[in-house]
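Asker: need coordinates for the following:
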Amino acid sequence: MKRLMIVDDALIMRMKIREIATKAGWTVVAEAPNGAEAVRLFDEHHPDMVTLDMVMPEMDGLSALKAIRSSHPAANVVMVSAVNQKEKLRECITAGAVDFIVKPFDPEQLQAFFERFHRDM
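Answerer: Here you go, the predicted model:
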């Protein structure tokens, strides 16, 4: 079973992603409400994938991505972002994000995304 960490400052968003990922065969091993906690939890749990929100308190998604990838260059980090943050998403891809999910997302498309990554990893 593939292991997932979900990072988003909105509890409802973490709950939605958890529900969809679980249906697609993932085990959620950790959740974090900000980037600083995400970096700490990644070191503790070493998930197969991280979904990482862009805009969060304490440490934003781009900073967390850079911190995670500096310690774990092979980390699979998928950015989660609103459509109006395309320039930031480009920065994230350059910094090592493997993909991105646009909010608001369609649950069926997100499930297909998780299923595809589950097969391909």
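
Asker: going forward, measure contacts and count neighbours with C-alpha atoms only.
Answerer: Fine.

Asker: grab the nearest non-local neighbour of M1.
Answerer: The shortest distance from M1 to any residue other than its chain neighbours is 6.1 Å, reached at W26 (CA to CA, 6 or more residues apart in numbering).

Asker: wait, that neighbour touches I17, no?
Answerer: No - the pair W26 / I17 is not scored as a contact, 10.6 Å apart, by CA atoms under 8 Å.

Asker: grab the most central residue of this structure for me.
Answerer: T51 (0.9 Å; CA atoms, centre = their mean).

Asker: what residues are up against it?
Answerer: With contacts taken as CA atoms under 8 Å, 6 or more residues apart in numbering, T51 has the following neighbours: L4, M5, I6, V7, V77, V78, M79, V80.

Asker: run this one through as well so I can compare:
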Amino acid sequence: MAKGILVVDDAAFMRMMIKDVLTKNGFEVVGEAENGAKAVDNYKELDPELVIMDITMPEMDGIQAVKEVKKLNPDAKIIMCSAMGQQAMVIEAIQAGAKDFIVKPFQADRVVEAVSKVLG
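Answerer: Below you'll find the model as predicted:
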């Protein structure tokens, strides 16, 4: 049984857009968080199959959150969201264990493609 997806972004609007794309394409969103610290707490609580995480957030950024989630579960599947021009941070996130990344403003089909690929 699919455990669903945790959506993490400090912008409520972005979380809503990502959730909308996912649910319209048959994926289940089990939770959301507005910063990396909440993402780690929600990950512990919800044990999602996949996390879609923004890089730039208050309290704890996405890269630090990836590292924390990977400590909890080395096999965690994480897709990063980044704005244009954050290549260095995307590379750092991939090195920290993220499986893929989506560039904002994202295309719905790119989100679905990344999620499908990572979930296999």
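
Asker: run through the residues that contact M1 of structure 1.
Answerer: With CA under 8 Å, 6+ apart as the criterion, the residues that contact M1 of structure 1 are G25, W26, T27.

Asker: how many neighbouring residues does the aligned residue in structure 2 for K103 of structure 1 have?
Answerer: Matched across to structure 2, K103 of structure 1 falls on K104, judged by TM-score structural alignment. With neighbours defined by other CA atoms under 10 Å, the count for K104 of structure 2 comes to 12.

Asker: could you find the closest non-adjacent residue to K104 of structure 2?
Answerer: Of all residues not flanking K104 of structure 2 in the chain, A83 sits nearest, at 4.7 Å (CA to CA, 6+ apart).

Asker: can you verify my assumption that the one you found contacts V103?
Answerer: Yes - using CA under 8 Å as the test, A83 of structure 2 is close enough to V103 to be in contact (5.6 Å).

Asker: ok, these two, which is more surrounded?
Answerer: In this comparison of A83 of structure 2 against V103, neighbours counted by other CA under 10 Å, the higher total goes to V103 at 18 against 15.

Asker: quick check: that one is in a strand.
Answerer: Yes - residue assignment for V103 of structure 2, taken from DSSP: H, G, I helix; E, B strand; the rest coil, places it within a strand.

Asker: I figured K23 of structure 1 hits L110, correct?
Answerer: No - look at K23 of structure 1 against L110 with CA under 8 Å: they stay out of range, at 10.6 Å.

Asker: corresponding residue for the residue nearest to M1 of structure 1 in structure 2?
Answerer: When structure 2 is aligned by TM-score structural alignment, the residue opposite W26 of structure 1 is F27.

Asker: its match belongs to a helix?
Answerer: No - the secondary structure assignment for F27 of structure 2 gives coil rather than a helix, going by three-state DSSP.
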